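Trainee: Need the 3D shape of this:
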Amino acid sequence: MTDFPNFRSRAFLLEHLQKTMDFYHPRGLDPAGGFFTTFGADGTVLDRHARSLVHACRFLFNEVNAYLEFGRADYRDGARHALDFLVSQHRVPATRGYRWTFRFEGGRRSEEDASNITYGLSFVILAHAMAIKAGFPEAKSWLSEIVETMETHLFDAGNGLYADQADATFTGIASYRGQNANMHACEAMIAAYEATGERCYIDRAETIAAAVSLRLAGLSPLDQVWEHYRADWSIDLDYNKDDHSDGYRPWGFLAGHQTEWAKLLLMLDRYRPMDWHLPRARSLFDRAMALSWDGERGGMFYSYGPDKALYDRSKQQWVHAETIAAAAHLAVRTGEGTYWDWYERLWRYAWNHLVDHRHGGWYRALNEDNSIASAVRGDPEPDYHNMGACVEILKLIKE
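Mentor: Reported below is the predicted structural model:
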């Protein structure tokens, strides 16, 4: 395709948001409670009973952002629908934790996994912050509660980071430590500050950002963010090596996490300016692009190893969405055309290969040759990354 829209225009970004929402809303809302999680390429619901904490929170995020951009009452109703299900079915009153997954049929839960997983709890923080933004003041108490719960059971004050997983009662803490959950905790704390203005949230975001993108990255062979650590936060270079089955804990340097951290550092810098944010964001972004970009067919390969060799050659939706947002932040902040060039190059790649022009939204993953790896949409990714990227770029345009 050679005739591209103006990817920097407000009109394009809003139209893209709208078409993405049209894929999920209202078909994704289950009148019995919550949201359907898995869809075919044409929007057909493939599983009517699966429920996922991450998916529920991301759906709420999307509904609120759509409401804030378009002002439609049905999107605010969708956010209310999501909030009600989150606190009535995922929240566990006795522990103040949140169920990770379950089946939901006839108003009853079954086959539930009540583990308290920090990745999911971080999205709970994000969800309640978004609910406050949508005008649901009761979400402020839910926000305070989940933050206090995580502080009590999961926060390692000596390292400024959260443990990754606890059992259903918070009596057992897994020895694995990971950066991914902490990255999303940082994202969530920024949103909590935006929603409440309470300084403690932006302070915690800064603590996490420095711990991961400076201290932990400094332990790695490439001075980039490695995924996996032991209980004492020493780096574990072998965790899940040669095992591609764990989507939440993949081995290698993930190109998209380097650029996602670049984006988060510049979002954080809006509210808590620090001299190190911009240089670190540039370093993470520039090296990730140098190592992951497919110079022959376009697009970003998923991951690479400490020796800089490519490890996973798939091309993931979320990677490109986060990198587009990071490129826009760097372009605006530095004024350098190089980052606008990356912005255009990434959008053109996405437009040609990832965007579903017929049904809306993006395909989740492509193969190395840019063919579609799977047409199934949804859990745990109801286009949250590309919706969020568009919203961030709209903020930059406004600023």
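
Trainee: make it CA atoms for all contacts and neighbour counts henceforth
Mentor: OK.

Trainee: Count the residues that sit near residue 234.
Mentor: One way to gauge burial is a neighbour count; for residue 234, by other C-alpha atoms under 10 Å, it gives 12.

Trainee: For the helix or strand hosting residue 347, name the packing helices and strands.
Mentor: When elements are defined using DSSP states H and E, residue 347 is found to belong to helix 337-349. Under the contact definition 3 or more C-alpha pairs under 8 Å, 6 or more residues apart in numbering; DSSP states H and E, helix 337-349 sits against helix 317-334.

Trainee: Tell me the helices and strands packed up against the helix it packs on.
Mentor: Looks like helix 317-334 contacts helix 255-271, helix 277-292, helix 337-349, helix 384-398 (3+ C-alpha pairs under 8 Å, 6+ apart).

Trainee: let's see it at 7 Å
Mentor: Applying 3 or more C-alpha pairs under 7 Å, 6 or more residues apart in numbering; DSSP states H and E, one finds that helix 317-334 contacts helix 255-271, helix 337-349, helix 384-398.

Trainee: what distance separates that helix from the middle of the whole chain?
Mentor: 13 Å (C-alpha atoms, centre = their mean, to the nearest Å).

Trainee: Show me which parts of that helix are buried, residue by residue.
Mentor: Buried residues in helix 317-334, defined by neighbour count with 16 or more other C-alpha atoms under 10 Å: 317-332.

Trainee: for comparison, sequence B:
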Amino acid sequence: MVPGSEQWRDEQRRAILAFARRSKTEGGFGWLDNDGGLDTEANLQLWITARMTYVFSLAHLAGEPDALELAEHGVRALAAFHDDVNGGWYSELDATSAPAQTGKFCYEHAFVLLAACASFAAGASGAEALLDEATLVHRTRFWDADAGRCREEWNEDWTELDGYRGANSNMHSVEAYLFAADVTGDASWRDRALAICERVIGIHARGHQWRLPEHYDHDWTPIANYNVEKPADPFRPFGATPGHAFEWSRLIVQLAASLDKPRPWMQEAAEALLAQAVSDAVDDDAPAIPYTTDWHGSPVVEERFHWVIAEAVLAAEALHTYTGDTLYEGLARRWWSEIDEYFVTEHGWIHELSATMGPSARTWQGKPDAYHAFNAVTLPSLPLAPCPAKTIERLAV
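Mentor: All right, here's what the predicted structure looks like:
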């Protein structure tokens, strides 16, 4: 079977969902170890429960048996993370279902909005109320109309705004906003996604030779040395992140495809982001793609993550569909082959490998969720727009 072919991806989607089912816990979806066992010592994470709710919602729309039950379990579980006093959702719960910390983060709330959109499209019980609040919270707490980008972090009662601003949370907000535009019919969400891309990519990525700064202060001035002493942080690493360049590239293509009149800069930016990431991080003599580089394009954290190569192949597939350029077809073929050879196992996709493609746990322990792998084997079968929640039914068997 050819890696990346329709048949191969169908088989992988079934295997990924079978593995992901093991993550169901009483309180949501838990953290799995390398063999698919639940890590009973780990706290429940909002981002994991939200992303798994998204996965099972789309799986239901694609005709997967019992996926609706799992999506509805996720919707109910998200209620346990909800702050009933102040609104919004806590990012982490301990073994007693109490908040392990009380800040409100854009990154996690972007995935709540994504899960709300997908579960609403799937017809999950309780999803409409979830969507109503998720859109309200994003619109009133995280969206900054003056900046044309999202704020990052509030305290528990929304009275203190942290000075940090991040590209990662804005990227996932673009994804969630594209879903929100299609699912709710409110085009203002697409306008917000476009505003984010115009600024984060059109200003910051373009101004740094398409190596996107990830970290900023309150007025969106890049902080070049952020986490230089902790370069392998899972969410806020030092330096440029090729995997995010690929992810932004794919999202810009999807945004362009959703517009009646795509902006002229969009294809240029999507192609330039991918080209610079390939130039910096893809080595013909070494498989897969390192996590981070410095500002000259030299690798810093050389571990290979499954999500990075998943986003690389999605960007290549999207650009090939959008432009017809065979360059992207060739890159996709290479990355599908490397995914098949190095990352696919009978216990789900490996989360992290060393530079020599051996086991590594420098950044990630086990296998937290199936979001990136599921997207990788699903999105290439669908149109670039509208969002998968509106088109995935064509995969139903």
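
Trainee: rewinding a little: can you tell me which of the helices and strands packed on helix 317-334 of structure 1 is nearest to residue 376 of structure 1?
Mentor: In terms of C-alpha to C-alpha, the element of these nearest to residue 376 of structure 1 is helix 384-398, at 15.2 Å.

Trainee: if we can go back for a sec, equivalent range in structure 2 for the helix holding residue 347 of structure 1?
Mentor: Across structure 2, the stretch matching helix 337-349 of structure 1 (TM-score structural alignment) is residues 326-338.

Trainee: Quick check: buried residues in that stretch?
Mentor: Counting neighbours by 16+ other C-alpha under 10 Å, the buried set in stretch 326-338 of structure 2 is 328-329, 331-338.

Trainee: will you turn the helices and strands packed on helix 317-334 of structure 1 into TSV that also has distance to residue 162 of structure 1?
Mentor: Putting these into TSV (distance: least, C-alpha to C-alpha, whole Å) gives the following:
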stretch	distance to residue 162 of structure 1
helix 255-271	17
helix 337-349	32
helix 384-398	23
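
Trainee: which one of those lies closest to residue 77 of structure 1?
Mentor: In this view, these are compared for proximity to residue 77 of structure 1 by C-alpha to C-alpha, and helix 384-398 is the closest at 18.3 Å.

Trainee: in stretch 155-175 of structure 2, what's buried?
Mentor: When burial is assessed from 16+ other C-alpha under 10 Å, stretch 155-175 of structure 2 yields the following buried residues: 156, 161, 164-175.

Trainee: go on, stretch 15-26 of structure 1?
Mentor: For stretch 15-26 of structure 1, burial by neighbour count (16+ other C-alpha under 10 Å) applies to 16-25.

Trainee: returning to that earlier point: of the buried residues of helix 317-334 of structure 1, closest to residue 306 of structure 1?
Mentor: So of these, ranked by how close each gets to residue 306 of structure 1 (C-alpha to C-alpha), first place is residue 319, at 19.2 Å.

Trainee: Skipping its backbone neighbours, what lies nearest that closest one in space?
Mentor: residue 256 (4.3 Å; C-alpha to C-alpha, 6 or more residues apart in numbering).

Trainee: quick one, what contacts the aligned partner of that neighbour in structure 2?
Mentor: Matched by TM-score structural alignment, residue 256 of structure 1 corresponds to residue 243 in structure 2. Contacts were defined as C-alpha atoms under 7 Å, 6 or more residues apart in numbering; by that measure residue 243 of structure 2 touches 291, 308, 311-312.

Trainee: mind listing the helices for the stretch 51-200 of structure 1?
Mentor: If you assign secondary structure with DSSP state H, counting those that start in this stretch, the helices in the stretch 51-200 of structure 1 sit at 53-70, 73-85, 118-133, 139-153, 179-196, 199-210.

Trainee: against structure 2, where does the shortest one fall?
Mentor: Structural correspondence for helix 199-210 of structure 1: residues 187-198 of structure 2, per TM-score structural alignment.

Trainee: With structure 1 overlaid, how far apart is the match of helix 337-349 of structure 1 on average?
Mentor: Comparing stretch 326-338 of structure 2 with its match in structure 1 after superposition yields a mean distance of 0.7 Å (mean C-alpha distance after the TM-score superposition for structure 1).

Trainee: Identify the residues contacting that stretch?
Mentor: Taking contacts as C-alpha under 7 Å, 6+ apart, the residues outside stretch 326-338 of structure 2 that touch it are 3-4, 287-288, 309, 313, 316-317, 319-320.

Trainee: Now distance to residue 348 of structure 2 too, for those residues, in a markdown table please.
Mentor: Converted to a markdown table, these look like this (distance: C-alpha to C-alpha, whole Å):
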| residue | distance to residue 348 of structure 2 |
| --- | --- |
| 3 | 16 |
| 4 | 16 |
| 287 | 19 |
| 288 | 17 |
| 309 | 15 |
| 313 | 18 |
| 316 | 23 |
| 317 | 22 |
| 319 | 27 |
| 320 | 27 |
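
Trainee: Compare the helices and strands packed on helix 317-334 of structure 1 and give me the one nearest residue 108 of structure 1.
Mentor: Shortest separation from residue 108 of structure 1 across these is recorded for helix 384-398, at 27.1 Å, computed as C-alpha to C-alpha.

Trainee: What lines up with residue 149 of structure 2 in structure 1?
Mentor: So residue 149 of structure 2 corresponds to residue 161, using TM-score structural alignment.

Trainee: what about its match, how many residues close to it?
Mentor: Using other C-alpha under 10 Å, residue 161 of structure 1 has 26 other residues around it.

Trainee: surely residue 1 of structure 2 meets residue 9?
Mentor: No. Here residue 1 of structure 2 lies out of contact with residue 9, judged by C-alpha atoms under 7 Å, at a distance of 10.0 Å.

Trainee: So between these two, which is more surrounded?
Mentor: For residue 1 of structure 2 and residue 9, the more surrounded residue by other C-alpha under 10 Å is residue 9, and the numbers stand at 20 against 7.

Trainee: Tell me which residue of structure 2 matches up with residue 302 of structure 1.
Mentor: Taking TM-score structural alignment, residue 302 of structure 1 has residue 291 as its aligned residue in structure 2.

Trainee: Now do the contacts for that match.
Mentor: Taking C-alpha under 7 Å, 6+ apart as the criterion, residue 291 of structure 2 is in contact with 241-243, 301-305.

Trainee: what's the closest non-adjacent residue to it?
Mentor: residue 301 (5.5 Å).
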